[in-house]
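Asker: Give me a 3D structure for the following:
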Amino acid sequence: MKKLFVLAAVVAFLASCGRGDRGMVVGAKGKAWHPEKPYGMTLVPGGAFIMGKSDDDFAATNNAPTKTVTVPSFYMDETEITNAEYRQFVYWVRDSIFRTRLAIMADDNGSTPGDDGIGEFAFLDADESTELTPWEQYYQDNYAGMGETGYEGRKLNHDVDLIWDTEDIPDEFYAEVYDSMYIPFEEMYNGQRTLDVKKLVFTYSEMDIQKAARNPKDKRSKYITQTPVEIYPDTTVWIRDFNYSYNEPMHNDYFWHEAYSDYPVVGVNWKQAKAFCQWRTLYHNAFRKERGRHNVNAYRLPTEAEWEYAARGGLEGATYPWGGPYAKNDRGCFLANFKPLRGDYAADQALYTVEARSYEPNEYNLFNMSGNVAEWVNSSYDAGSYEFMSSMSPVVNDENNMRKGVRGGSWKDISYFLQVGTRDYEYADSARSYIGFRTVQSYMGTDVTLNAATN
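Answerer: So this is what the prediction gives:
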């Protein structure tokens, strides 16, 4: 019995030595975390500020009484999301749908890699010579194909380039899928057959964490929703927003032409802006996963409080991001893109939108927080929300309220809407030629605050 006791003590001692913690509680160690500022974003240090109208409520809206609130630190896009950035999203969705259709066609026809035809675009598991890891084999045997289409979980082949030149199409099966991506021939206009943008649908999943947290006994699946969104911008807004006005050149060219790449995207509704945020998170984390790194916090639309805090740029009681109370500098130059005079859109040296980095940024290096395009925020519009919202990281977002906050004013607005405290809204499913968006990402940690940054 004594020998057994000694043996157990030795085993315990060796196990302790093997851990390297000498039997002490040192905490579970994970991968090292190094904060990374996302490309094109700036860090807005958290802090408290007085939210609401800085001037008298001359418009008698009674919807923005002053209230002291606190917001945590976050990263924010230095500019509105541009046409070029949104096109990257559109192209990714387009290519993913095209690859999926090609893989399904190859599967239906029994085509496999090596046939120099559509088989080169088959699902990866179609190549029986491909060696799967034990997990991949388990997943394929138990989960692949479970879903509405029967193809969920099957991996696409991204190593082969898509073919867009009709002269290089390898076989009739590829040609059939290629043809399905475009509008019918009878809808061609001016000799151009364009993509059928109605087919560019991005589906993202979302969980209502607020409801799930308040109902912990319910299954999580009860609060998870799948949201399919047609993600191509509505270019017809340039026509529909203005009666008796010739804006066809903007309708035809603004989103896709390279001349407007650095201009803010418009014609995007609230749901499309949220879809972009979901894709941006997915795209970034896919890159990090390949390199064995931690996932980043989700990209999202700013709350109304975050937007106003960032727009003020650290200036308390200011009327505009640059201070105020005027929209001109001491040389008589306008400080933002808006409609300064009745019928005169050009007085500020801009007719419609301008490039996203135009005019001077505020103290947080954020461009066009006032003017150019108004911006969606992740808050529902309620005239009385300031009265009941929390003072810590406030947000009011009612899923049944389709009126979503819009901030900052635009190229077609008067200066009142450029004021940082002015509130406005649009319906979530509505797109406009004067509304865009920018994204934010919560900062991990609480050590970066405005007070800490200035002390």
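
Asker: from here on, contacts and neighbour counts on C-alpha atoms
Answerer: OK.

Asker: This structure: strands as residue ranges?
Answerer: When secondary structure is read from DSSP state E, the chain shows strands at 41-44, 47-51, 67-71, 74-77, 201-207, 224-230, 299-300, 374-380, 403-407, 424-427, 435-436, 440-442.

Asker: Second input sequence below; structure requested for side-by-side comparison:
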Amino acid sequence: MPGRKLLAGFGIFSFAIFMASCGGEVSQTTGTAYNDPDAGGFEKPEFDEQQTGPGLVFIEGGSFVMGRTETDLNYEWNNEPRKVTVSSFYMDETEVTNLAWTEYLYWLSRVYGADYPEIYTNALPDTLVWRSKLGYAETHVKYYLRHPAYRDYPVVGVSWLQANNYCKWRTDRVNENILIQQGLFENNPNQINDDNFSTDAYLAGQYESGKRKEGLPAYDPNKEFRNVGIKDGIFLPDYRLPTEAEWEYAALGLIGESFNERIENRKIYPWSGNFIRNDDASGNYLGDINDNFTRGRGDLMGIAGALNDGADITANVYKYFPNDYGLYSMAGNVSEWVMDVYRPLTSEDADALNPFRGNVYRTPVLTSDGLVQDKYDIVEYDTENVLKFFQDFQTKAQEDAASSGVPIIPEEEQLMNTLVTMGEEAVDLYNKRQRDAANEKIQEAVDLIKDSETVISPLLLDGLSDHVTNVPGQLRMRDVKVEENTRRINYKESDNIDYQDGDLYSSIDYATPGEYGEKESMYHWQQTSLIDNRARVYKGGSWADRAYYCSPATRRFLDERMSSNKIGFRCAMSRLGDPVQGGQRK
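Answerer: Predicted coordinates for the structure are as follows:
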């Protein structure tokens, strides 16, 4: 009997070898041929490894001591040293530039400008961030974003929300270009409104415009062609903001200090050594400042003929030497947004692998038949915040009228009253889970503003643009529900921002919800704390900071809706598969 089993096994093995010798690869599990319509048509596409996306450099991951590397001058105690591991990933070699952002604005204007100008307005950087009450900066207000002299300088005045929207747009444009290079699509400059390429919508079968071919040849005996799918490995993963851990790891560039699993030198800054000036006596740059920051009070660039960092404000993104990963200006020029929600004690709570606080899990909206619901064909707004905006706008107008003694024009008063009423109706519909009807009501309000000839109409439209949450062409997504996760042991709720730091059970008042309710028992904005779930971390020093902030370990925070002339960003992308580029294995 053992002999028969051995012979049977040998027979199956010989059959597999025979099939492989006939030119077709076979399954090691079943012996069925891959990519063969006669065998059922299961496909195994060719794949080597993930390609490096435009503008990115590869960051090989590993473990490192994340956290404070020098004296905590501010006594914030918000970044205790701890050892963590960061998976391999990709990151932009420079900060996103003004040229890149104006390319983004041009695309939005071309696709949405005619019917949805609020989408374009929502993406405009706040150029007024340059203004100071006791300093002249009108030159930067007027010229910094668009003049070619600044096109290779980092974009500023961009909020965390705007940076995330840019990452989504960049993902879609890169993947669309991949399809064009593969010969599957043609350049389509006539995309408009919801008829524009979105990676998620295409994968859901909801984008067909601009096809050059029907798709890839299908081995399914019932199909001739098929769309590109995730299984083909052609599309790149999403561009996104880096996590705080990724940014800090990449900025330190410890790969240049490692030897046989040992970090030979502890670094304070992204460059080698413990000085802010170049101390390499073998080169021609001895004594040069290593990045763009403020050397001392009133000294932003040095003296004529001997400029230290050579930049009064920001500088060209390639001006200074890169670190050992090939990343430019990870210490100065501008501070940079990262994905994380700020908590002082993240260092005590977060995971050892890819630590991050800010997870909100989402899933595509499905129809009653279980299919992916049609993508957005209109702008979606944050309904509750739109109502609050209408109410606050009316209240401020009434207060100004009362203080000045000049009554509100009747047409403006009627418009504001109508908008508040429509906002209340929209919120009521949203609370009844009628999201589309609620959004249509908001769109009616937008159309009413556009048709109005009052002086306040442009102000209302500009304010509304801040509350755009989804644009035409994007797939409909929703937060996952607790009832969907009853059998899960790793998470239950979609929103995990408050987990162990801000939720009811992490409060000293865990037994009673408290004055502000369960969700705000610890962090209640301007009541019990300056921190809330909109507080986002930004890392690194800027042109206006002292050298202390050039240490990658320093961390600060700002409301995700706000911006600064000192904060920019760069994109990151996850590495799929082997953490070593080139697939080198022991």
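
Asker: After superposition, what is the TM-score?
Answerer: A TM-score of 0.65 describes the superposed chains when it is computed by TM-score structural alignment, normalised by the length of structure 1; 315 aligned residues with a CA RMSD of 2.7 Å.

Asker: one step back: can I get the strands of structure 1 in JSON lines with distance to Gly23 of structure 1 and mean neighbour count?
Answerer: Shown next, in JSON lines, are the strands of structure 1 (distance: least, CA to CA, whole Å; neighbours: other CA atoms under 10 Å):
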{"stretch": "strand 41-44", "distance to Gly23 of structure 1": "41", "mean neighbour count": "21"}
{"stretch": "strand 47-51", "distance to Gly23 of structure 1": "41", "mean neighbour count": "20"}
{"stretch": "strand 67-71", "distance to Gly23 of structure 1": "41", "mean neighbour count": "17"}
{"stretch": "strand 74-77", "distance to Gly23 of structure 1": "39", "mean neighbour count": "23"}
{"stretch": "strand 201-207", "distance to Gly23 of structure 1": "40", "mean neighbour count": "16"}
{"stretch": "strand 224-230", "distance to Gly23 of structure 1": "42", "mean neighbour count": "14"}
{"stretch": "strand 299-300", "distance to Gly23 of structure 1": "41", "mean neighbour count": "22"}
{"stretch": "strand 374-380", "distance to Gly23 of structure 1": "48", "mean neighbour count": "27"}
{"stretch": "strand 403-407", "distance to Gly23 of structure 1": "55", "mean neighbour count": "25"}
{"stretch": "strand 424-427", "distance to Gly23 of structure 1": "59", "mean neighbour count": "18"}
{"stretch": "strand 435-436", "distance to Gly23 of structure 1": "56", "mean neighbour count": "26"}
{"stretch": "strand 440-442", "distance to Gly23 of structure 1": "36", "mean neighbour count": "22"}
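
Asker: I'd like the ones you listed written out as JSON lines, with distance to Ser393 of structure 1 added.
Answerer: Below are the strands of structure 1 laid out as JSON lines (distance: least, CA to CA, whole Å):
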{"stretch": "strand 41-44", "distance to Ser393 of structure 1": "14"}
{"stretch": "strand 47-51", "distance to Ser393 of structure 1": "10"}
{"stretch": "strand 67-71", "distance to Ser393 of structure 1": "5"}
{"stretch": "strand 74-77", "distance to Ser393 of structure 1": "11"}
{"stretch": "strand 201-207", "distance to Ser393 of structure 1": "20"}
{"stretch": "strand 224-230", "distance to Ser393 of structure 1": "24"}
{"stretch": "strand 299-300", "distance to Ser393 of structure 1": "15"}
{"stretch": "strand 374-380", "distance to Ser393 of structure 1": "12"}
{"stretch": "strand 403-407", "distance to Ser393 of structure 1": "16"}
{"stretch": "strand 424-427", "distance to Ser393 of structure 1": "20"}
{"stretch": "strand 435-436", "distance to Ser393 of structure 1": "23"}
{"stretch": "strand 440-442", "distance to Ser393 of structure 1": "11"}
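
Asker: Can you say which of these is nearest to Met181 of structure 1?
Answerer: strand 201-207 (12.2 Å; CA to CA).

Asker: What lies in contact with that closest one?
Answerer: Identification of contacts with strand 201-207 of structure 1 by CA atoms under 8 Å, 6 or more residues apart in numbering yields Val93, Tyr223, Ile224, Thr225, Gln226, Thr227, Pro228, Val229, Glu230, Ile231, Ala275, Gln278.

Asker: try 10 Å this time
Answerer: Outside of strand 201-207 of structure 1, the residues within contact range by CA atoms under 10 Å, 6 or more residues apart in numbering are 89-90, 92-94, 96-97, 220-232, 272, 274-276, 278-279, 282.

Asker: can you check stretch 130-147 of structure 2 too?
Answerer: 97-99, 101-102, 124-129, 149-151, 153-157, 313, 564-566.

Asker: Name the residues of it that are buried.
Answerer: Trp130, His140, Tyr144, Leu145 (16 or more other CA atoms under 10 Å).

Asker: which one in structure 1 is aligned with the third one?
Answerer: Just to be clear, that refers to Tyr144 of structure 2. Under the alignment (TM-score structural alignment), Tyr144 of structure 2 maps onto Tyr254 of structure 1.
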